[in-house]
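# Please work out how this folds:
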Amino acid sequence: MTGRVAAVNLGVVTEAEWAGDASGRSGIDKRPVDGPVLVRAGGLAGDFIGERAHHGGPDQAVYAYAEEDALWWAGELGRSIRAGGFGENLTTYAVDVTGAVIGEQWSIGTAVLQVTTPRTPCTTFAGFWGVPDLIRRFTARATPGAYLRVLQEGEVGAGDPVEVVDRPAHGVTIGEVFRATSLEPELLPRLLDAEDLPVRIREKVRRRLAAQG
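From the prediction side, this is the model:
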């Protein structure tokens, strides 16, 4: 089955005590929009990003989460989770987001995006959902979704096919990076094979390996 975009979601300003931004505002509440949206190098046009120290930027311009993984969480929590409920810009369908290879390129609409790194759960996410132990549970589930950088600006919309146009041979996946950095440190050496992994992540891996001796 051809993967596709199930929904394109833009963040709205949310003011809350749990918001990570110093001003108490967050853009984690993202909601589906109609029609195509322009994807620029810095993210989607009209998307609000609150805490830019940890969100946004070239390596985290777009966040994708799989509809299938969202359905698992809906069953786990016993409540519905709408598109955008994970703070994702792109809700995908029939796309193996966890199995996406670092550096893999997706052609969507008239844009080309590149898989960079998994999402790390934070207290803002837990506060938004009202689930105090969400970080632990999200980490254990290990389906973190993927951040993407923009290689070619363009428009994306709900229903657009997601076509993998390039996949690096190293095979290091979003799931492996997440597990290596949070659950299975024995996997850390393998991450250095992924040359498209953001520099900050590569440096973190090297520091951890050096500390291990």
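# Could you use CA atoms for every contact and neighbour count after this?
Fine.
# excluding its backbone neighbours, what's nearest Glu17?
Nearest residue to Glu17, sequence neighbours excluded (Cα to Cα, 6 or more residues apart in numbering): Gly24, at 6.2 Å.
# wait, what's in contact with the one you found?
The contact partners of Gly24, by Cα atoms under 8 Å, 6 or more residues apart in numbering, come to Glu15, Ala16, Glu17, Trp18.
# distance of it from Gly130?
16 Å (Cα to Cα, to the nearest Å).
# Check Val162 too.
Counting by Cα to Cα, the gap between Val162 and Gly130 amounts to 32 Å.
# same check, this time on Glu153
Taken as Cα to Cα, the spacing of Glu153 relative to Gly130 amounts to 35 Å.
# Which one's more surrounded, these two?
Counting neighbours by other Cα atoms under 10 Å for Glu153 and for Gly130 shows that Glu153 has the greater number, 17 against 11.
# isn't that one right next to Thr110, touching?
Yes. Using Cα atoms under 8 Å, Glu153 and Thr110 qualify as a contacting pair, with a distance of 7.4 Å.
# same for whichever helix in the chain runs longest, what does it pack against?
When the chain is parsed with DSSP state H, its longest helix is helix 199-212. With contacts taken as 3 or more Cα pairs under 8 Å, 6 or more residues apart in numbering; DSSP states H and E, helix 199-212 sits against helix 188-191.
# Sequence B follows; please return its structure for comparison with A:
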Amino acid sequence: METASVLAVCRVHQLLEDPGSVGVTAIDKRAVEGPVRVHKLGLRGDVQASRIHHGGEDQALYAYSQDDADFWAVELGRDMPAGIFGENLRITGLNASTAVIGERWKIGLDVEVEVTSPRVPCATFQRRMGEPHWVKRFSDAGRVGTYLRVVRTGSIEAGDHIHRLFVPAHGVTIAKWFSDPSLEDMEALRDADADGQIRLQPEYLQRFEQLERRLGV
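All right, here's what the predicted structure looks like:
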């Protein structure tokens, strides 16, 4: 089995003009060399242009897997360099999209992170990729990657190993919750949160309400 590791650490290269509400976007992430400090709000030197929709402690880092990037390279017929998805971490040997909500990883010597929620594609992402109907294509594929909460700060760099420290028993993955959430998934997450196994962010409560309305509960 391939050892899970960080292929690249990416942070904003430059702010780009964008027709969205903020006027600029920080989606242009590119790989950097050497160790990078990680704090509770993400990588030192990184930024989110829209703090309403991105960032905060529950979305401090965004991880995307090389397997998923390879899928899109074939689908789109072009290279998918680290950072193209706006990710902070390009990883291998571990699939970010199929990570269990609430599982914890140790990265390198001292950084610990927790899987929180799927990335929801937006119009800015579509403009970045330059692909028609990109939001729908990305969503339909379910290869969305995951946001991470920083549990313990430190430094990370390309080549650092990733160790899964804890995987919650509820078994609901990022991809399953994003693409095909069920009432059983919702109850499993609620129970895990109530038992203290995981800590769900407020957005999950909104999704629970939406799911219950959609299924007529």
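# tm score of chain vs chain?
Overall, the chain-to-chain superposition scores 0.91 on the TM-score scale (TM-score structural alignment, normalised by the length of the first structure); 206 aligned residues with a Cα RMSD of 1.4 Å.
# still on that earlier bit, which of the residues in the longest helix of the first structure are classified as buried?
With burial defined by 16 or more other Cα atoms under 10 Å, the residues of helix 199-212 of the first structure counted as buried are Ile201, Arg202, Val205, Arg206.
# Could you find the closest non-adjacent residue to the third one?
If you skip the residues right next to it in sequence, Val205 of the first structure has Leu188 as its closest partner in space, 6.4 Å away by Cα to Cα, 6+ apart.
# can you pull out the strands in the second structure?
Counting by DSSP state E, one finds strands in the second structure at the ranges 5-12, 16-17, 24-25, 29-32, 36-39, 42-43, 61-65, 89-92, 104-107, 111-118, 146-152, 154-156, 162-166.
# helices or strands next to the second one in the packing?
When contacts are defined as 3+ Cα pairs under 8 Å, 6+ apart, strand 16-17 of the second structure sits against strand 24-25.
# Which secondary structure elements does the strand it packs on sit against?
Using 3+ Cα pairs under 8 Å, 6+ apart as the contact criterion, the secondary-structure elements in contact with strand 24-25 of the second structure are strand 16-17.
# hang on, isn't Ser117 of the second structure packed against Thr173?
No. Counting by Cα under 8 Å, Ser117 of the second structure sits too far from Thr173 to count as a contact (9.3 Å).
# And these two? Which one has more around it.
Set side by side, Ser117 of the second structure and Thr173 show unequal neighbour counts under other Cα under 10 Å, the larger going to Ser117 at 29 against 22.
# how much space is there between that one and Ala96 of the second structure?
Relative to Ala96 of the second structure, Ser117 of the second structure is positioned 10 Å away (Cα to Cα).
# Now the common contact residues for these two.
Contact with both Ser117 of the second structure and Ala96 is made by residues Thr146, Ile174, according to Cα under 8 Å, 6+ apart.
# quick one on the thing from earlier: doesn't Leu209 make contact with the residue nearest to Val205 of the first structure?
Yes. Counting by Cα under 8 Å, Leu209 is a contact partner of Leu188 of the first structure at 7.3 Å.
# related to what we said a few turns ago, shared neighbours of Ser117 and Thr173 of the second structure, anything?
The overlap between the contact sets of Ser117 of the second structure and Thr173 (Cα under 8 Å, 6+ apart) consists of Ile101.
# so what corresponds to Pro202 of the second structure in the first structure?
In the first structure, the residue equivalent to Pro202 of the second structure is Val199, according to TM-score structural alignment.
# If anything else comes up later, I'll come back, but that's it for now.
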